[in-house]
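Trainee: Sequence plus predicted model, see below.
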Amino acid sequence: MAQVQATKFKNPVVNWIDSRLPIFTMLDHEYNHYPMPRNVNYLWAFGAIAGIMLVIMIATGLFLAMQYSSHTSLAFDSVERIMRDVNYGWLIRYVHANGASMFFIAVYIHMFRGLYYGSYKAPREILWILGVIIFLVMMGTAFMGYVLPWGQMSFWGATVITNLFSAFPIVGDPIVTLLWGGFSVDNPTLNRFFALHFLLPFVLLGLVILHTAALHVCGSNNPLGIDPKGPQDTVPFNPYVTVKDGFAVVIFLIIYASFVFFMPNYMGHPDNYIPANPLVTPAHIVPEWYFLPFYAMLRAIPDKLGGVLAMFGSIALLAFLPWLDRSKVRSCKFRPIYRQFFWILALDALVLGYAGAMPAEGAWLIIARIGTAYYFFHFLVLLPVLGKLERPSPLPNSISESVLKGGGGIAAGAHAKPMEKA
């Protein structure tokens, strides 16, 4: 008969469970003693913030689903009933609606941090690809959630976006019919989107668990982009990183709460407070702000199929970054030329977002085309070429040498072993 392995926990209940199912040992190893580079900054907290936002979105979504009616004649009124008649329904709905924007803010900062510090490079390729998949699933979940209130922007947004698939030859029309459940956006469409919007967050949760597992296999990157060379370069996850992450989470939640309580509709569209009407087209159909850069790319190309391919390709392209970037140096801190182009890319994303909110005509159409061209030029041409031609600055010998340089932390560095040249 198998022997029950003894564990180290003082609590007898925890000890009894862990000796039979070592979940507490795993958590203790992964979130207590897990070594983190000692120089990580507050930008590394946005992964934890995104995880907390996912939990908030799932929890509030479950409560909203209890009161929501997924029928075209009832959906809009059921949302109004949640706002007016359900106890604290207004709060749950505003937390959920603004939470989507806050979730994307955290994820976009998390992604751009990865781009700046080269977190997609070996050995983190699978980690990065999982992140791109998470981003795609997030976008699908958010789009379907935006349709559920069944306001004017919900209905026409669903009509425009689902129609994009008709651009694909042969398979396009069957895909659109499958999404609609008929020959137009109607009750079957709403039922499908509600079911998928309820399911996909749990798929997202599973992907996040895989993303975290992959992170703990290859270890966290750091602002220097060099690997830890020993215990002198790392600190335990708890309490050093948990305290830093906890502080960042509190500040983020304060900003989040300020939107929920003082300007809950700031990031929404007023037309979505008008019931959906298939006979009245809004003057300007725009998606939520976090889709706007990709919407600008879609409209920038005159050909429908070309616009759809550019929009989806701009996201798929991110999955190939580990192979497009040929530089052996991860962090932009040591790549002075590429660092300038990174900030141009960030500005390009902001300009595309603003152009996506404007009518697709005149100067805004030209700006969107230039922004789209630069986006693809940056990843397909600039990144591979600079990786070969740029001469990066010298890297420090180790993380601890860089952190302790200039005084301070003498006790921590006193017993450090001689360090190899990076």
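Mentor: All right, it came through fine.
Trainee: switch to C-alpha atoms for all contacts and neighbour counts from now on
Mentor: Fine.
Trainee: would you list every one of the helices in the stretch 101-250 of the chain?
Mentor: With DSSP state H, counting those that start in this stretch as the criterion, the stretch 101-250 of the chain has helices at 125-147, 152-163, 172-180, 187-218, 242-262.
Trainee: which other helices and strands contact the helix or strand just after the last one?
Mentor: Following the chain from helix 242-262 toward its C-terminal end, the next helix or strand by DSSP states H and E is helix 292-300. With contacts defined as 3 or more C-alpha pairs under 8 Å, 6 or more residues apart in numbering; DSSP states H and E, helix 292-300 has these neighbours: helix 304-316, helix 336-357, helix 362-377.
Trainee: Serialize those to TSV and add fields for mean neighbour count.
Mentor: Listed next are the helices and strands packed on helix 292-300 as TSV, based on neighbours: other C-alpha atoms under 10 Å:
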stretch	mean neighbour count
helix 304-316	18
helix 336-357	18
helix 362-377	18
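Trainee: Residue 139 versus the residue most central in space within the chain, what's the distance?
Mentor: Centroid-nearest residue in the chain, with C-alpha atoms, centre = their mean: residue 107, separated by 3.0 Å. Using C-alpha to C-alpha, to the nearest Å, residue 107 is found at 11 Å from residue 139.
Trainee: structure B:
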Amino acid sequence: FASVEYIMRDVPWGWLIRYMHSTGASAFFVVVYLHMFRGLIYGSYRKPRELIWIFGCAIFLCLMAEAFMGYLLPWGQMSYWGAQVIVNLFAAIPFVGPDLALLIRGDYVVSDATLNRFFSFHVIAVPLVLLGLVVAHLIALHEVGSNNPDGIEIKANRGPDGHPVDGIPSHPYYTVHDIFGVVVFLTIFSAVIFFAPEMGGYFLEYNNFIPADSLKTPNHIAPVWYFTPFYSMLRAITSEMMYALIACVVGAAVFGVWKARLPSIFKGAIVVAAVVVCALMLSIDAKFWGVVVMGGAVIILFFLPWLDHSPVRSIRYRPSWNKYLYGVFVVNFVVLAYLGVQPPSPLGERVSQVGTLFYFGFFLLMPWWSRLGEFKPVPDRVTFAAH
């Protein structure tokens, strides 16, 4: 904490470095969420780009680890208690949980040992993993080429010179296009740094300007805004919610046995698996299942290429109601993010439970709903409208 205050007050331009770092973290997640949403609506995860999507999701997972470990380092009240809450979640894992939490912390509470190891991971280990994943992401992209808003494979239409007729050189077209985007981004980024670096307590929480005190728990502990949708799902899993999840498991098993064209042995396996899962849900504490749901909300993104059974890639040629469905999905995600920042309340809990069910329903039911409706014919070549 004293180091951060020294940088802010005594190091020349230290305040600028600190605000660039904190605002940059939030800006990075804004860009990542927009990038993932663009891939979602234009089908950039579909064959042959599954590997690009998987590497991208792995980057997202590493970014979350990087942000969480870096969040402890300022050693403010919210840093300390946020780390305490998240690490304690691992203790909910049956049998190995308490020992695993002790291993992560390096002590019985969040202490100097935790701070040192998190610093090492934040500065060296995770960035190296991130760098490797970014390189793999770019290599996979170079191998198959980028997608387009029409979801058309431009390599299928080649000119006499052997190059795709709808392909354009990276320079100057993409470079100028991206430079314009970077300028707009940096303008907004600079405005936040110089005029609203705390962003109303969302980028830098006011509680984090108070030194960490292990004897004084803040009234409300919440993670940074980019974690709050998943934190909201974690809080949504209560003992009451478990019965709704059990009903979902039973419903999925009945639907699978009734509708799926599978051999009897597989249908029997579905029934047995459903019974085992329901028994575990009844016997293991809801806190553990909250951790499972929070982790599952991220892990399910890895399986998106195989969940989407739509005959077309891009949302441009899907049924018009798909746009509304994706719109509701975005609104639901934003509402979950907002509720994750707010103190717990009965109404907020109920809304977050409905939002959690919708989030998972969107993905788990995708093999069914993605094939419904009337699809528009996909053109042979990329469409272009002059601005």
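Mentor: On my side now, so go ahead. This is a predicted model, so every value here is computed, not measured.
Trainee: hang on, the earlier thing: please pull up the equivalent of the residue nearest to the centre of the first structure in the second structure.
Mentor: Mapped onto the second structure by TM-score structural alignment, residue 107 of the first structure lines up with residue 32.
Trainee: tell me, how many neighbours does the residue nearest to that match when sequence neighbours are not counted end up with?
Mentor: Distance criterion C-alpha to C-alpha, 6 or more residues apart in numbering; nearest residue to residue 32 of the second structure, sequence neighbours excluded, is residue 60 at 7.6 Å. Counted with other C-alpha atoms under 10 Å, the neighbours of residue 60 of the second structure add up to 18.
Trainee: what does residue 168 of the first structure give?
Mentor: If you count neighbours by other C-alpha under 10 Å, residue 168 of the first structure ends up with 15.
Trainee: Without its sequence neighbours, what residue ends up closest to it?
Mentor: Nearest residue to residue 168 of the first structure in three dimensions, chain neighbours excluded: residue 305, at 6.5 Å (C-alpha to C-alpha, 6+ apart).
Trainee: What span of the first structure is stretch 350-362 of the second structure aligned with?
Mentor: Going by TM-score structural alignment: stretch 350-362 of the second structure matches residues 366-378.
Trainee: cool, and stretch 295-311 of the second structure?
Mentor: Using TM-score structural alignment, stretch 295-311 of the second structure lines up with residues 312-328 of the first structure.
Trainee: Tell me how far the matching stretch lies from the chain's centre.
Mentor: With C-alpha atoms, centre = their mean, to the nearest Å as the basis, stretch 312-328 of the first structure stands 16 Å off its chain's centre.
Trainee: Can you check the distance spanned by that stretch, start to finish?
Mentor: Terminal residues of stretch 312-328 of the first structure lie 28 Å apart, using C-alpha to C-alpha.
Trainee: can you list the residues that contact that stretch?
Mentor: Contacts of stretch 312-328 of the first structure from elsewhere in the structure, counted by C-alpha atoms under 8 Å, 6 or more residues apart in numbering, are 120-122, 125, 128-129, 132, 136, 294, 375-376, 379-380, 383-388.
Trainee: try 7 Å this time
Mentor: For stretch 312-328 of the first structure, contacts defined as C-alpha atoms under 7 Å, 6 or more residues apart in numbering pick out 120-121, 125, 129, 132, 383-384, 387-388.
Trainee: same deal with stretch 88-101 of the first structure?
Mentor: 53, 57, 60-61, 82-84, 260, 264.
Trainee: Pick out the most distant pair among those.
Mentor: Greatest spatial distance in these: 53 and 84, 25.0 Å, computed using C-alpha to C-alpha.
Trainee: who's more crowded, the two?
Mentor: Ranked by neighbour count (other C-alpha under 10 Å), residue 53 of the first structure and residue 84 place residue 53 first, with 23 against 12.
Trainee: so what's that one up against?
Mentor: Shown in contact with residue 53 of the first structure (C-alpha under 7 Å, 6+ apart): 99, 103.
Trainee: sorry, back to before: who wins for proximity to residue 370 of the first structure among the helices of the stretch 101-250 of the first structure?
Mentor: Per C-alpha to C-alpha, nearest to residue 370 of the first structure of the helices of the stretch 101-250 of the first structure: helix 152-163, 23.0 Å.
Trainee: mean deviation of that closest one from the second structure?
Mentor: With mean C-alpha distance after the TM-score superposition for the first structure, helix 152-163 of the first structure departs from the second structure by a mean of 0.3 Å once superposed.
Trainee: residue in the first structure matching residue 5 of the second structure?
Mentor: So, by TM-score structural alignment, residue 5 of the second structure is matched to residue 80.
Trainee: what about that match, how many residues close to it?
Mentor: By other C-alpha under 10 Å, the residues close to residue 80 of the first structure number 17.
Trainee: what helix or strand is it on?
Mentor: Following DSSP H and E, one finds residue 80 of the first structure within helix 75-84.
Trainee: Need the helices and strands packed on helix 292-300 of the first structure in JSON lines (columns: distance to residue 233 of the first structure).
Mentor: Formatted as JSON lines, these follow (distance: least, C-alpha to C-alpha, whole Å):
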{"stretch": "helix 304-316", "distance to residue 233 of the first structure": "35"}
{"stretch": "helix 336-357", "distance to residue 233 of the first structure": "25"}
{"stretch": "helix 362-377", "distance to residue 233 of the first structure": "36"}
